[in-house]
Structures are given as C-alpha cells and as structure tokens.
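Undergrad: Sequence first, then the predicted structure:
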Amino acid sequence: MNPPVPRASNGRWALFAVLAVAIAPILASYLTYYVWKPAGGKSYGELLPVQPVPAFKLSTLEGASASLADLKGKWLLVMVDSTRCEQSCPDALYAMRQYRLAQGKEMDRVERVWLVTDAAQPSAATLKQADGMHIRRALDPVPLPRQLDGGIYLIDPLGNQVMRYPRTAEPRKVIKELTGLLKNNENIG
C-alpha cells in the first residue's frame, strides 16, 4: 500500500489559521479604539487640564513667606475664599476634614489648604473648623481655573492641578474617588 499523499489544501488552511490568530488581536484593538469606544472612566469631580499650578505669592496669617511648594509630595485639597465666607465656608472646611479622615492609614498623604483672599483674620469659630489645616493668605491672584470660591481643588504631589469638586459635592463620591486616586498613585506621593 502506498502512504497517503498530503493535500496542499490542508497546508493552506493551517497557514490561514495561524495568520488569523496573529491578526485577530490587532484587528480587535483597532475596532475597540475607533468603533466601539469603552464607556468607563467617568469621574465625579471636574477634571482639570493636568498642568503645574504656577507659583504665586503666599504668606501665613502671621505674615511669614510661604508657598504651595512647601507641601510638595502631598495630595492637596485646596479651598480658596475670603475670611468673610458665610455658611458654605465652615461646611467646606468640615467636608475637607472628613475627606482626609476617611482615607484611614493613607490620610497622611493628604493635606488641607485654605487660601484666604483678603486681609482680615478668620473668626475663632472658623479657625476651630480649620483645625490642622494649612491656612495661607494669597498675596497674588490664585492661578486656578473656574470659579474659585465655589470649589475644592485637588492638586497632586507633583504640583499639578487635577480636579475640582463643588463645595456641595456628595461626600461619599468624593471620598471614593480620592481613595482610588491614592491607591492607584502610590508611587508619586
């Protein structure tokens, strides 16, 4: 008996199968990127263009020179407002404290900053709410985008503006987002 002669068509099908396996991931990636865009990645806060916050003059309430660079290496929750802020100011100070405390063992990576935009002294009640917070007087216009007195800004440890939250934000959503940022960016601060 003669051995069976391999058919040329079997070799072609094997070649097509190998090519299909090699090309399928590339084709799938193009389709996913250009046709079926994934819907994830939504953030609760308003994403800001990630760029360094320009240097500007600050001082302590006592008049000593200060800057945000003094806090480099920490995530900063920044509020900008005058000392005459009404009820929204103490509420925002309390919320910022809660955002930080909710981070548990990671809370040392987060600092709170209140940039005061006028020459007056904060009231004793407001200072009590701001316990442990860095209070600085802005001597120049604050170079952060949008309506300054209506938000809480997040600045990363490299000094870049990242997000803006409204002062009336839902605390659970802000805490969840801040927790995720700290977890996913352990290497930068």
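TA: Cool, the structure landed.
Undergrad: use CA for all of it now, contacts and neighbours both
TA: Noted.
Undergrad: for the chain, what's the longest helix?
TA: Secondary structure of the chain per DSSP state H: the longest helix is helix 8-34.
Undergrad: Which parts of this structure are helices?
TA: Using DSSP H, the helices of the chain run over 8-34, 88-101, 124-129, 171-184.
Undergrad: Looking at the ones you listed, spot the one closest to residue 144.
TA: helix 88-101 (17.6 Å; CA to CA).
Undergrad: Residue 74 reaches residue 156, doesn't it?
TA: Yes - applying CA atoms under 8 Å as the test, residue 74 and residue 156 come out as touching, 6.9 Å apart.
Undergrad: Comparison target, given below:
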Amino acid sequence: MSETTNRSRSRIKLFLLALIGFGPLFVAYAVFFYFPHLLPSTTTNNGELIDPPILLDEVDDSEKLVGRWSLILLKTECGNECDQLGYLATQVVKGLGKDSSRVSKVLLESDHAPSFKQSRDAFYDFQSLKLTNTEALSQISKGRSGLFLKDPNGNFILFYPLKKAGKPMLNDLKHLLKLSNIG
C-alpha cells in the first residue's frame, strides 16, 4: 500500500508542477478569447493612433525617410499654427538629447498646396519633400493642423494635433525610441 500511496503522491506532485507551468497559459488564452471585456482598453500613447498605419509610398524621395523616425508636418493652410508646430517639433527633437539624431523633421508639400504666408524661420531645418497624394493624410488630420509621427519602416503611426504637440509628443517619442532598436 505504501508503494501505491507514494505513486499517487508523485502523480499529484507532477500534476501540480504541470499546472503551475501551463495554468497561466490556459488562463491567458481563456481571458483573451472568451472574456475580452476583462482586457485593459487604455493605452499609454498621447497622440491619435493611426489604425491601420499609412505607408510612405506616395512621397517622392521617400528613401530619404526610411530608417529614421520622422516628425512630419503636412503643408496646409494653417496660418500661425504651422509656425507653432514647427517650433514645437524643433523643441521636441532638441528635448530628446542624445537621441535627437534618430529623429528627422519633414515638411510634406503637394503640388496644389497653398503657399506659406508665415515666416520660414520655424522650418529652416526641416527637409522638404513632395507628396503625390494627400487624401489619406488629410482624412486623418480632418482639416486640423498637426504633426505626424513616422516610424523607421515608413509607416505613419501617430497624429498630434496642436494641443497635443509638445510635451505629450516628447513623452511618446522617448518611450518609442527607448523600445526601438531600429532608426
């Protein structure tokens, strides 16, 4: 009888060890697929997530932007707001410190874009590129002026309207650059 008792105890111990190892996997699977309301719905990003991301295939000389993070200003009729966005983009890149070389600032222009009436001082260090089709980006910005964040793979991933440009954008960029090995 002692041999059967030892065998039973050994099986119970083996079952408990397997349960400790595989139990969390089964619980995670069940929560994810059968109880999605238990999953957190909040995010840590401050910008507006562009889902699905827009690819950079409609920009002339887009190879200049691949491999680097970019803050992109779409040239629209935005008055003083464009100057503020240009200034904020410059300050955000400076605020990155040693990671500032990983981020470029880009001014996207289209053939039918209005000419800037404001000073060009805010954009002296921006790369200027031509955009062949502004429809997708214009739909996301919804007529608001703001900055787009592009990842090193060429995807537009976040949009920052003027009220969220600045410190919130800097926090997002620091977080992304910390987690990213590319760009």
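TA: In hand now; what should we look at? Every value quoted in this text rests on a predicted model; they were computed, and no experiment measured them.
Undergrad: Work out the TM-score between the chains.
TA: Remark: TM-score between the superposed chains equals 0.79 [TM-score structural alignment, normalised by the length of structure 2]; 174 aligned residues with a CA RMSD of 2.6 Å.
Undergrad: who has more neighbours, residue 74 and residue 156 of structure 1?
TA: Ranked by neighbour count (other CA atoms under 10 Å), residue 74 of structure 1 and residue 156 place residue 156 first, with 25 against 20.
Undergrad: what sits against the more buried one?
TA: By CA atoms under 8 Å, 6 or more residues apart in numbering, the contact list for residue 156 of structure 1 reads 73-76, 162.
Undergrad: before we move on, what about residue 177 of structure 2?
TA: Residue 177 of structure 2 sits next to residue 99 when contact means CA under 8 Å, 6+ apart.
Undergrad: corresponding residue for it in structure 1?
TA: For residue 177 of structure 2, the aligned position in structure 1 is residue 182, judged by TM-score structural alignment.
Undergrad: hang on, the earlier thing: please identify which of the helices of structure 1 is closest to residue 151 of structure 1.
TA: helix 88-101 (8.8 Å).
Undergrad: Buried residues in the closest one, which are they?
TA: Of the residues in helix 88-101 of structure 1, 89-90, 92-93, 95-97, 99-100 count as buried by neighbour count, 16 or more other CA atoms under 10 Å.
Undergrad: how big is the angle separating it from helix 171-184?
TA: 40 degrees (axes from the mean of the first three to the mean of the last three CA atoms, to 10 degrees).
Undergrad: on average, how far is helix 88-101 of structure 1 from the matching bit in structure 2?
TA: Its matched residues in structure 2 lie on average 1.1 Å from helix 88-101 of structure 1 after superposition (mean CA distance after the TM-score superposition for structure 1).
Undergrad: Not counting its own residues, what contacts that helix?
TA: Under CA under 8 Å, 6+ apart, the answer for helix 88-101 of structure 1 is 77, 79, 81, 107, 110-112, 126, 129-130, 152, 167-168, 171, 174-175, 178.
Undergrad: Which among these count as buried?
TA: Among these, the ones that count as buried by 16+ other CA under 10 Å are 77, 79, 81, 110-112, 126, 129-130, 152, 167, 174-175, 178.
Undergrad: Now render these as CSV, adding distance to residue 65 of structure 1.
TA: Formatted as CSV, those follow (distance: CA to CA, whole Å):
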residue, distance to residue 65 of structure 1
77, 20
79, 19
81, 19
110, 22
111, 19
112, 18
126, 23
129, 24
130, 20
152, 23
167, 28
174, 32
175, 32
178, 30
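Undergrad: can you tell me which two in those residues are farthest apart?
TA: 126 and 178 (24.6 Å).
Undergrad: Aligned to residue 81 of structure 2, what sits in structure 1?
TA: If you follow residue 81 of structure 2 across to structure 1 using TM-score structural alignment, you land on residue 88.
Undergrad: Same question for residue 64 of structure 2.
TA: Counting by TM-score structural alignment, residue 64 of structure 2 lines up with residue 70 in structure 1.
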